[in-house]
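Engineer: Provided below are the primary sequence and the corresponding predicted coordinates.
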Amino acid sequence: MNKVYPDAKSALEGVLKDNMMIMSGGFGLCGIAEELSDAIRESGVKGLTVVSNNAGVDGIGLSRLLETRQIKKMISSYVGENKLFAQQFLAGELELEFNPQGTLAERIRAGGAGIPAFYTKTGVGTLIAEGKEVKEFDGEKYLMERGLFADLAIVHAWKGDTAGNLIYRKTARNFNPMMATAAKVTVAEVEHLVPAGELNPDHIHTPGIFVKRIIEVGTAKKRIEFRNTRPRQDRAPAAGTGVEI
């Protein structure tokens, strides 16, 4: 089975449809499947439910799908730096299912493991608990949370082979590995594609059995999500050196 495709558009051909659920890996701007996300935008599919920790920042990645109103609902844990995400939600134009970050991660992991639901103490007695089953174990109350399983997962890896095995680098190893297991079809974009057999089996994070299609995108752009600086005059010299730190 040939899993390698020449570009994002061809890799998503026959997979995309209106009103589907898509899992999108990454955290902020790290490990996001930017080329696959842009190809989804170009396809014009609408009514999407997107599972992602957040939507990055304005003008990049999933935010470009918000610009074109292709996303109907977000299942996320953080709005953060994305003004458009917040504006659409506050205006009632975008459905949002908020999750504590650990709960979101476990819902995805559970979906990939074939677990339909689980219980957690996180959120008991808060707004998160509204409409959810509460059960007592050993004198403590727990919420029932449903596992998540999508129609499509798009993930970004540092290196992959032609069999679909993936290795993520540093912070990009966040939601990507678990999302790769939790969808009917997983499409991966990788910075470096090598022949099957070249990756050290002990270094593989996502086994190729979970990946149906793969593209090579070259080295990812290293963007800064939030730049925090201070004026030069505020820097104090190190004691006894006269050297600024």
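Structural biologist: Perfect, thanks for sending it.
Engineer: going by C-alpha atoms from here, please, whenever you check contacts or count neighbours.
Structural biologist: Will do.
Engineer: contacts for stretch 83-94, please.
Structural biologist: Stretch 83-94 has contacts (C-alpha atoms under 8 Å, 6 or more residues apart in numbering) with 55, 57-58, 63, 66-67, 71-74, 79, 95-96.
Engineer: any chance of a ChimeraX selection covering the buried ones in the residues you listed?
Structural biologist: Applied in ChimeraX, the following selects the buried portion of those according to 16 or more other C-alpha atoms under 10 Å:
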select :55,57,58,63,66,71,72,73,74,79,96
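Engineer: put this beside the first:
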Amino acid sequence: MDKVMASAGEAVADIESGASIAVGGFGLVGVPEVLIAALLEQGASDLETISNNCGTDGFGLGILLEQRRIRRTISSYVGSNKEFARQYLGGELEVELTPQGTLAERLRAGGAGIPAFFTPAGVGTQVADGGLPQRYDSSGGVALASSPKETREFDGIAYVLERGIAADYALVHAWKGDRFGNLVYRASARNFNPPAAESGRITIAQVEHLVEPGELNPEDVHTPGIHVNRVVVVGPVTVGVEQRTVRS
């Protein structure tokens, strides 16, 4: 039952090239940066990542992007990562753009064993009708576009069918965790970490503070240990400022 690993390197050692990885975080908050750095050093490539924004330049998944370790990503936002945009528009990266709430639910559904669900988000757009560019060619033309999705009407409202996501691995960041893998997130770091943790067949959590079993109030646990396979203690982390705006 003791899921604590000696190091981040040991925790990610078996992630193979070509694996799919769900990753928690939103912007700079709640990002499992220590695990991502360990994965960079480990050397796995040709990865498919599932995350809100695939990191930022020089941080989080951005460091894997810079080294061409990511082949494909499912994300909802790319605006804060210039290297992401460059690779996508240059035909070097396949991108499945997904509405943000839909992405969270696809992760949660996959973890709950739900293969697909209907949602109104995206109806009447290329999300449902198809045609979203997923990969460009070297001349800027669309080499691969999304396919149309099934739509149905319930009680007079149109819905689109979205598939759940069950990733090979999940990397998440938590404020506290115990040896059984029960996790507590702090403030906005709760973002995509809970559904990512549920999505992974093997979920690896970096935690700032390790506590003993029984110290966490069960009512305070956000991710039960049943979803977590490995725990790595990283100590307190400092969250940077993505965009600083000050008065002139």
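Structural biologist: Structure's in. What do you need? Every value quoted in this text rests on a predicted model; they were computed, and no experiment measured them.
Engineer: now the helices for the second structure?
Structural biologist: According to DSSP state H, the second structure carries its helices in the segments 8-11, 33-42, 62-66, 82-89, 100-111, 126-129, 193-199.
Engineer: what is the neighbour count of Val51 of the first structure?
Structural biologist: A total of 25 residues lie near Val51 of the first structure under the criterion other C-alpha atoms under 10 Å.
Engineer: related to what we said a few turns ago, ok, which of the helices of the second structure comes nearest His173 of the second structure?
Structural biologist: helix 193-199 (6.8 Å; C-alpha to C-alpha).
Engineer: what about that closest one, distance to the chain center?
Structural biologist: 8 Å (C-alpha atoms, centre = their mean, to the nearest Å).
Engineer: before we move on, the earlier item: in TSV: the contacts of stretch 83-94 of the first structure, plus distance to Leu16 of the first structure.
Structural biologist: As requested, the contacts of stretch 83-94 of the first structure are arranged in TSV below (distance: C-alpha to C-alpha, whole Å):
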residue	distance to Leu16 of the first structure
Ala55	20
Val57	24
Asp58	24
Ser63	18
Leu66	17
Glu67	19
Ile71	13
Lys72	15
Lys73	16
Met74	17
Val79	25
Glu95	21
Leu96	22
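Engineer: what about the contacts of stretch 83-94 of the first structure, which are in strands?
Structural biologist: Secondary structure from DSSP state E places 71-74, 95-96 of the contacts of stretch 83-94 of the first structure in strands.
Engineer: now for those residues, which pair is the farthest apart?
Structural biologist: Distance extremes for those: the farthest pair is Ile71 and Leu96 at 10.5 Å, using C-alpha to C-alpha.
Engineer: all strands of the first structure, in order?
Structural biologist: Secondary structure of the first structure (DSSP E): strands located at 21-24, 48-51, 71-76, 95-98, 117-120, 134-137, 140-146, 150-161, 166-167, 183-194, 213-216.
Engineer: so which of these is nearest Cys30 of the first structure?
Structural biologist: From these, taking C-alpha to C-alpha, the stretch that ends up closest is strand 150-161, at 9.1 Å.
Engineer: wait, which of the helices of the second structure is closest to Ala167 of the second structure?
Structural biologist: Ranking the helices of the second structure by proximity to Ala167 of the second structure (C-alpha to C-alpha) places helix 193-199 first, at 5.7 Å.
Engineer: counterpart of Ala104 of the second structure in the first structure?
Structural biologist: Aligned by TM-score structural alignment, Ala104 of the second structure pairs with Ala105 of the first structure.
Engineer: burial of its match, as a residue count?
Structural biologist: Neighbours of Ala105 of the first structure using other C-alpha under 10 Å come to 21.
Engineer: also Thr245 of the second structure?
Structural biologist: 7.
Engineer: what about stretch 218-232 of the second structure, start to end distance?
Structural biologist: Using C-alpha to C-alpha, to the nearest Å, the end-to-end distance of stretch 218-232 of the second structure comes out at 21 Å.
Engineer: now that stretch: which residue numbers in the first structure?
Structural biologist: Taking TM-score structural alignment as the measure, the first structure aligns residues 201-215 with stretch 218-232 of the second structure.
Engineer: again, but for stretch 177-188 of the second structure
Structural biologist: The alignment places stretch 177-188 of the second structure over residues 160-171 of the first structure (TM-score structural alignment).
Engineer: what does the matching stretch rub up against?
Structural biologist: Outside stretch 160-171 of the first structure, the residues that touch it by C-alpha under 8 Å, 6+ apart are 2-4, 27, 30-31, 156-159, 190-199, 203-214.
Engineer: over to stretch 4-18 of the second structure?
Structural biologist: So stretch 4-18 of the second structure is contacted by 34-35, 38-39, 42, 44-48, 169, 179, 204, 206, 230-233 (C-alpha under 8 Å, 6+ apart).
Engineer: whichever of these end up buried, select them in ChimeraX.
Structural biologist: To isolate in ChimeraX the members of the contacts of stretch 4-18 of the second structure that are buried, counting by 16+ other C-alpha under 10 Å, one can use:
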select :34,35,38,39,42,44,45,47,48,169,179,204,206,230,231,232,233
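Engineer: excluding sequence neighbours, find me the nearest residue to the match of Ala104 of the second structure.
Structural biologist: Using C-alpha to C-alpha, 6 or more residues apart in numbering and skipping the chain neighbours, the partner closest in space to Ala105 of the first structure is Phe175 (7.0 Å).
Engineer: which residues are in contact with the one you found?
Structural biologist: Residues in contact with Phe175 of the first structure (C-alpha under 8 Å, 6+ apart) are 25-27, 53, 105.
Engineer: mind redoing it with 10 Å?
Structural biologist: If a contact means C-alpha atoms under 10 Å, 6 or more residues apart in numbering, then Phe175 of the first structure has 23-27, 31-32, 52-53, 104-105, 108-109, 155 as its contacts.
Engineer: may I see those residues arranged in JSON lines, with distance to Leu84 of the first structure as well?
Structural biologist: Converted to JSON lines, these look like this (distance: C-alpha to C-alpha, whole Å):
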{"residue": "Met23", "distance to Leu84 of the first structure": "20"}
{"residue": "Ser24", "distance to Leu84 of the first structure": "18"}
{"residue": "Gly25", "distance to Leu84 of the first structure": "19"}
{"residue": "Gly26", "distance to Leu84 of the first structure": "18"}
{"residue": "Phe27", "distance to Leu84 of the first structure": "17"}
{"residue": "Gly31", "distance to Leu84 of the first structure": "21"}
{"residue": "Ile32", "distance to Leu84 of the first structure": "18"}
{"residue": "Ser52", "distance to Leu84 of the first structure": "15"}
{"residue": "Asn53", "distance to Leu84 of the first structure": "16"}
{"residue": "Leu104", "distance to Leu84 of the first structure": "22"}
{"residue": "Ala105", "distance to Leu84 of the first structure": "24"}
{"residue": "Ile108", "distance to Leu84 of the first structure": "25"}
{"residue": "Arg109", "distance to Leu84 of the first structure": "28"}
{"residue": "Val155", "distance to Leu84 of the first structure": "23"}
